[in-house]
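**Student:** got a sequence here, can you model it:
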Amino acid sequence: MSVRTRNNVQVQGKGPPMVFVHGFGCDQHMWRLLAPHFAESYQVILLDLVGNGQSDLSAWNAEKYSTLQGYADDLCEVLADVTDAPAICVGHSVAAMIGMLANLKCPDQFLAQVMVGPSPCYINDGDYVGGFERADIESLLETLESNYLGWSSNMAPVIMGAPDQPALATELTNSFCRTNPEIAKHFARVTFLSDHRAELPKLQAPTLVLQCSDDIIAPRSVGDYLQRTIPNCTLHVIENVGHCPHLSSPSASTMAMEQFLAGL
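**Tutor:** Next up, the predicted model:
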């Protein structure tokens, strides 16, 4: 099977490559408000992580994807297949860490990282405030295991935020519910129990952390931590409620990205 089929790779526009990587329970459609704009100046590469969207489900393997590195390896393969030039990686939520891991494995393939609502670790640990106690995460995963559709209906509106745009919460709920439940449960455990704080200081690429002012999944403390820990990091806070500013506040997200890219 080709890499492009495996990850349902779609390419738009011409110019320096820019790859967009979606978060948990989503697919490349989540970039629809940003990708066309950047396709005017960049070669935009869209993909679905294996197990999500229109990716080839037969490629999913519980062992390979038992850590985020499995997805990072796929990202390196996609870029090698599509372009010879170093890419700007735009990753939402857990995909921000997937982008970082791919960057560390294949540094020549990346020009910069744009992390949208990232978190290297969701669990509070000493002075580090990730936003959740371990018991919170275990409870969340337990609920997800026992009633995935119910969990999706309850959690998606909380994750999306944007109370003035209820259609977005419905869209995210539907996206969660379209995902294979067994794969989603597996990916959720890998996501919420991951801890990639140790890798952050190794990332040399210029990095933009795009964060919402009120985000239940990645609180402001996480953005401040990333800015302190990643060597070449810019933090931009968008006044917005929720975890998906590329959907709920696309113009502010685009402006922050353009400002960052202009300085590369």
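**Student:** please make it C-alpha for all contacts and neighbour counts, starting now.
**Tutor:** OK.
**Student:** residue ranges for the strands of the stretch 151-264 of the chain, please.
**Tutor:** 207-214, 233-241 (DSSP state E, counting those that start in this stretch).
**Student:** point out the most buried one among the ones you listed.
**Tutor:** Using mean count of other CA atoms under 10 Å, the stretch among the strands of the stretch 151-264 of the chain with the largest mean neighbour count is strand 207-214, at a mean of 24.
**Student:** report the angle between that strand and strand 233-241.
**Tutor:** Going by axes from the mean of the first three to the mean of the last three CA atoms, to 10 degrees, strand 207-214 is angled at 20 degrees with respect to strand 233-241.
**Student:** other SSEs contacting strand 207-214?
**Tutor:** On a contact count with 3 or more CA pairs under 8 Å, 6 or more residues apart in numbering; DSSP states H and E, strand 207-214 meets strand 110-116, helix 220-229, strand 233-241, helix 250-262.
**Student:** mind checking how far the longest one is from the chain centre?
**Tutor:** A distance of 17 Å separates the C-alpha centroid of helix 250-262 from that of its chain, computed with CA atoms, centre = their mean, to the nearest Å.
**Student:** can you list the buried residues in it?
**Tutor:** Buried positions in helix 250-262, judged by neighbour count with 16 or more other CA atoms under 10 Å: Pro250, Ala252, Ser253, Thr254, Ala256, Met257, Phe260.
**Student:** list the contacts for the last one?
**Tutor:** Going back to what we said before, that points to Phe260. Leu208 (CA atoms under 8 Å, 6 or more residues apart in numbering).
**Student:** could you do the second one as well?
**Tutor:** Residues in contact with Ala252, defined by CA under 8 Å, 6+ apart, are Ile238.
**Student:** make it 6 Å
**Tutor:** Applying CA atoms under 6 Å, 6 or more residues apart in numbering to Ala252 gives no contacts.
**Student:** run this one through as well so I can compare:
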Amino acid sequence: MSVQYRNNVHIAGNGPVTIVFSHGFGCDQTMWRFVAPAYAQRYRTILFDLVGSGGSDLSAYDRKKYGSLHGYADDLLEILDAYAPGPVVFVGHSVSAMIGLLASIKAPKRFAAQVMVGPSPSFINDGDYVGGFNREDIGILLQTMEDNFAAWSEKVAPMIMGAPNRPELGTELIESFCRNDPSIAKHFARVTFLADHRADLPKSTVPALILQCSDDLIVPREVGAYMQRCMPNSILAVIDNVGHCPHLSAPSASSRVIDEFLAQTLG
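**Tutor:** Okay, the predicted model is just below:
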């Protein structure tokens, strides 16, 4: 099976640097449509779907391999080996930010920089660590998803999206969730919401931008501050936006912050 077919890889643009965009849970590469095209005018861009999502090869979904985020990180490195001639800038939303982090630890020379949009190393509160949810909350969330995935999507997706002035984006996220194979989505959700990669944060030395929204129901502000303290070569930027998907609800503000980071990092 080719990497291109497995991950539905699409390449655009032509430039001295390659930027790779990776989507979050329940989404696909179309979620970058307000951001990626502008970068394709200056850079080479790669978009792809995580296995089990979007236009990826669903038959390639292996529950053992993807029982942790390391399986996705290995896929990412294979995509870079196949399509990226030099160090890349990796832009990952939500869970993909952690996938990029793990890949950057395994192969730091493959990365010039990483942009982490709404990242969280752990969603579960633990002592002084504020992840946003108690363990019981996560258990209820996952059980509700198991009981009725469609109903869960209709309730939760608009809350994740935020963007109170653009309800159509919440509807789009509902539809995106519901296009996924429910059995795969439920498994991926458990891997996503039960993961704990706090101990991995100091291991990543690749320059990193942590991009957060001022009001994010899924990832509270404390998470970004924690990550910035733990990651040795990182900066934190908070944009004024409600929701967990600023690349959709605040693309201009997101791009400005990313451009400033790239100018400082790439020169």
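**Student:** that older thread, dump the helices and strands packed on strand 207-214 of structure 1 to JSON lines, plus distance to Asp136 of structure 1.
**Tutor:** Below are these laid out as JSON lines (distance: least, CA to CA, whole Å):
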{"stretch": "strand 110-116", "distance to Asp136 of structure 1": "23"}
{"stretch": "helix 220-229", "distance to Asp136 of structure 1": "17"}
{"stretch": "strand 233-241", "distance to Asp136 of structure 1": "21"}
{"stretch": "helix 250-262", "distance to Asp136 of structure 1": "30"}
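**Student:** hmm, back to that, go through the buried residues of helix 250-262 of structure 1 and say which is closest to Pro231 of structure 1.
**Tutor:** Phe260 (15.5 Å; CA to CA).
**Student:** against Asn103 of structure 1, how distant is the closest one?
**Tutor:** To Asn103 of structure 1, Phe260 of structure 1 is 18 Å away according to CA to CA, to the nearest Å.
**Student:** for Tyr128 of structure 1, same thing?
**Tutor:** Distance from Tyr128 of structure 1 to Asn103 of structure 1, by CA to CA: 24 Å.
**Student:** more neighbours: which of these two?
**Tutor:** Each of Tyr128 of structure 1 and Asn103 has its neighbours counted (other CA atoms under 10 Å); Asn103 has more, 26 against 13.
**Student:** if we can go back for a sec, Phe24 of structure 1: which of the strands of the stretch 151-264 of structure 1 is closest?
**Tutor:** strand 207-214 (16.9 Å).
**Student:** how close does that closest one sit to structure 2?
**Tutor:** On superposition with structure 2, the mean distance recorded for strand 207-214 of structure 1 (mean CA distance after the TM-score superposition for structure 1) is 0.3 Å.
**Student:** hmm, who's touching that strand?
**Tutor:** Strand 207-214 of structure 1 has contacts (CA under 6 Å, 6+ apart) with 112-117, 233-241.
**Student:** next: stretch 69-78 of structure 1.
**Tutor:** By CA under 6 Å, 6+ apart, stretch 69-78 of structure 1 touches Lys64, Ile98, Leu101, Ala102.
**Student:** now stretch 158-176 of structure 1
**Tutor:** With contacts defined as CA under 6 Å, 6+ apart, stretch 158-176 of structure 1 is touched by Gly25, Cys26, Ser152, Ser153, Ala156, Pro157, Val241, Gly242, His243, Cys244.
**Student:** can you pull the buried residues of stretch 116-136 of structure 1?
**Tutor:** Val116, Gly117, Pro118, Ser119, Pro120, Cys121, Tyr122, Ile123, Val129, Gly130, Gly131, Phe132.
**Student:** how close does the fourth one get to Leu111 of structure 1?
**Tutor:** Separation of Ser119 of structure 1 from Leu111 of structure 1 (CA to CA) stands at 21 Å.
**Student:** also the third one?
**Tutor:** When CA to CA is the yardstick, Pro118 of structure 1 and Leu111 of structure 1 sit 18 Å from each other.
**Student:** same check, this time on the fifth one
**Tutor:** Distance of Pro120 of structure 1 to Leu111 of structure 1, computed by CA to CA: 20 Å.
**Student:** likewise the last one?
**Tutor:** Computed as CA to CA, the Phe132 of structure 1 to Leu111 of structure 1 distance reads 32 Å.
**Student:** so which residues of structure 2 form helices?
**Tutor:** 3-7, 36-39, 69-83, 95-106, 135-147, 149-161, 167-179, 182-194, 221-230, 246-249, 251-266 (DSSP state H).
**Student:** contacts for the fifth one?
**Tutor:** To tie it back to what came earlier, the one meant is helix 135-147 of structure 2. By CA under 6 Å, 6+ apart, helix 135-147 of structure 2 touches Ile124, Trp152.
**Student:** let's see 7 Å
**Tutor:** Applying CA atoms under 7 Å, 6 or more residues apart in numbering, the contact partners of helix 135-147 of structure 2 are Ile124, Trp152, Lys186, Arg190.
**Student:** quick check, nearest of those residues to Ala225 of structure 2?
**Tutor:** Using CA to CA, the contacts of helix 135-147 of structure 2 come closest to Ala225 of structure 2 at Ile124, 15.7 Å.
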